[in-house]
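Participant: Sequence and computational prediction follow.
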Amino acid sequence: MSIFVIADLHLSATADHPMDVFGSRWQGYTQRLCKHWRAVVGEQDTVIVPGDVSWAMHLSEAKADFALLQSLPGTKYLGKGNHDFWWETAAKMGRFFEENGFSSLRLLYNNAYVVENYIVCGTRGWFVEEEQQVTVGDVDYAKIVNREVQRLKISLDAAKRLQADGNEEKEILVFLHFPPVWNGFSCPEILETLQAYGIRRCYHGHIHGVYHVPPKRQIGDLELHMISSDFLDFVPLRII
């Protein structure tokens, strides 16, 4: 049984959001994603999806996209991205999944799970520089970063509790939507939190149309892995 990861599925069964503005690699991406997913992921495997799951604006509108995910092999852990406008409270989403038979979907948010010989957790994160957030409007950068740091700490504390409960040998893997470091900029508050908790591997998406960068970067003892769907050519990446 393996763990795979792929961010930024950008499913759009009920929303008209063409992704080919980011390049020809996005043409027919949903069909290619499903084909590759079924080729590499088995029913007993796990797939982490760190955000930008669906373009739906409301939870009910995401039903067809969740149904597609349900039809794919494996247990899926869904994180929150900046385009997941359908996101509701954990209780409401849990009921929605149960009522619609989405038994293979889990939420990765303010919590942690033991998966195989690892502990997985994560949160959304935020832009690495304030100027980039103009795409979401006039918001308080420092306030949002502080909130995301607190959510990351909640998730990491949950992971540490699992680790202390008979799982001391299990490494904690962190999955963010936003990169904590990118293109000469960084979000020091998130980066410092990861380092303070001794995290060695962090996976992120969000970046599109960039294919020349190395898939892994080293920041001190921390490995940062780029796992945006188009960067992976829509093939879920096996990490163990």
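Facilitator: Done, it's in. Residues are numbered from 1 along each chain as shown.

Participant: Only C-alpha atoms from now on, for both contacts and neighbour counts.
Facilitator: Fine.

Participant: ok now do the residue nearest in space to the middle of the chain, which residues does it touch?
Facilitator: For the chain, residue 50 is the residue whose C-alpha lies nearest the centre (Cα atoms, centre = their mean; 0.5 Å). Going by Cα atoms under 8 Å, 6 or more residues apart in numbering, residue 50 touches 5-8, 77-81, 122-124, 175-177, 204-205.

Participant: Helices - which of the residues you listed land there?
Facilitator: In this view, the contacts of residue 50 have no member that belongs to helices under DSSP state H.

Participant: tally of neighbours for the nearest residue to the residue nearest to the centre of the chain once chain neighbours are set aside?
Facilitator: Distances taken as Cα to Cα, 6 or more residues apart in numbering put residue 79 closest to residue 50, at 4.3 Å, once the chain neighbours are dropped. By the criterion of other Cα atoms under 10 Å, residue 79 has 26 neighbours.

Participant: Put this next to the first one:
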Amino acid sequence: MLGVKLFVVRVFAIADLHLSRAFPKPMAIFGPNWEGHPEAVFEEWRKVVGEDDVVIVAGDISWAMRLPEALVDLRDLGELPGTKVLLRGNHDYWWPSISRLREVLPPRMHALQHDSLMIGGVAIAGSRGWDAPGSRDFSEEDLRIYKRELERLRLSLKTVQNQPYDHLILALHYPPYSVTGGPTGFTELIEEYRPDMVVYGHLHGADPNRLPQSWDGIPLHFVSADMIRFRPKLILETTGEERDKP
């Protein structure tokens, strides 16, 4: 008989780290919420995240413009506890082709693009997202990117179909709803695939209590670093099974 070992899976999420060690860019100019950045990012992370935990980093990771510059920040992240799952944000200009990025990522760091990741029975799918039609100064180029990001998210979610998972987390950089809190193509995918929860960032200076807390009964977790005081938010704690090999 094979033995079954139970283990606890804890998943955290945070977005908008805006690291810049290669060419330091002080964030205090963006308001008092950024006081203590970037040191607070690393201090708060170590307070709550353990080696066996998972952290979704939902975009705007580094201010770098090129991958070699961003690698400094990625290696700093790599030294923190936990397994990291990265998504691209609108300021991650350094993000190259996904194959090239995966070649240089530190150990226990994964980047999502058109696919998903399964860790301990937890499936994580996602994409960058984008502003929805109706946003201020929405252009033809915005519409092109919006449609592309919808397709990328659909491709990511399709990879979890027929997979044996216990929980599905959908991660975005942009909020899935419109500027008025209304439906978008992203919320339609949420309704279609019914993830256990959605995480996103991108917004700054917003009152978290005035943002939508759920969509069609599915919890929405707003995790911009400056709005959660740089401490990764625990979004899921569950148990998984690990079977001994015969």
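Facilitator: Arrived safely. Just so you know, these numbers come straight off a predicted model, no measurement behind them.

Participant: Overlay the chains and give the TM-score.
Facilitator: Between these two chains, after superposing, the TM-score reads 0.87 (TM-score structural alignment, normalised by the length of the first structure); 228 aligned residues with a Cα RMSD of 2.0 Å.

Participant: related to what we said a few turns ago, which position in the second structure aligns with the residue nearest to the centre of the first structure?
Facilitator: In the second structure, the residue equivalent to residue 50 of the first structure is residue 58, according to TM-score structural alignment.

Participant: From residue 195 of the second structure, how far off is its match?
Facilitator: Going from residue 58 of the second structure to residue 195 of the second structure by Cα to Cα, to the nearest Å gives 16 Å.

Participant: what do you get for residue 238 of the second structure?
Facilitator: Distance from residue 238 of the second structure to residue 195 of the second structure, by Cα to Cα: 15 Å.

Participant: before we move on, back to that, just the buried subset of the contacts of residue 50 of the first structure, please.
Facilitator: With burial judged by 16 or more other Cα atoms under 10 Å, the buried subset of these is 5-8, 77-81, 122-124, 175-177, 204-205.

Participant: Pretty sure residue 106 of the second structure sits against residue 78.
Facilitator: Yes: Residue 106 of the second structure is in contact with residue 78 according to Cα atoms under 8 Å; the separation is 5.7 Å.

Participant: wait, what's in contact with residue 21 of the second structure?
Facilitator: Applying Cα under 8 Å, 6+ apart to residue 21 of the second structure gives the contacts 72, 73.

Participant: Helix, strand, or coil at it?
Facilitator: coil (DSSP: H, G, I helix; E, B strand; the rest coil).

Participant: now residue 48 of the first structure
Facilitator: strand.

Participant: residues contacting it?
Facilitator: 3, 4, 5, 6, 7, 76, 77, 78, 79, 175.

Participant: Nearest to residue 234 of the first structure, out of the residues you listed: which one, please.
Facilitator: Within the set of the contacts of residue 48 of the first structure, residue 6 lies nearest residue 234 of the first structure; the separation is 7.8 Å, counting by Cα to Cα.

Participant: Under the alignment, what does that closest one map to in the second structure?
Facilitator: Per TM-score structural alignment, residue 6 of the first structure is aligned with residue 14.

Participant: how near is that match to residue 227 of the second structure?
Facilitator: Relative to residue 227 of the second structure, and taking Cα to Cα, residue 14 of the second structure is found at 10 Å.

Participant: can you check residue 129 of the second structure too?
Facilitator: Applying Cα to Cα to residue 129 of the second structure and residue 227 of the second structure gives a distance of 20 Å.

Participant: Could you report the neighbour count for the aligned partner of residue 104 of the first structure in the second structure?
Facilitator: With TM-score structural alignment as the criterion, residue 104 of the first structure lines up with residue 108 in the second structure. Taking other Cα under 10 Å as the criterion, the count of residues near residue 108 of the second structure is 13.

Participant: Pretty sure residue 108 of the second structure sits against residue 78.
Facilitator: Yes: between residue 108 of the second structure and residue 78 there is a contact at 7.4 Å, judged by Cα under 8 Å.
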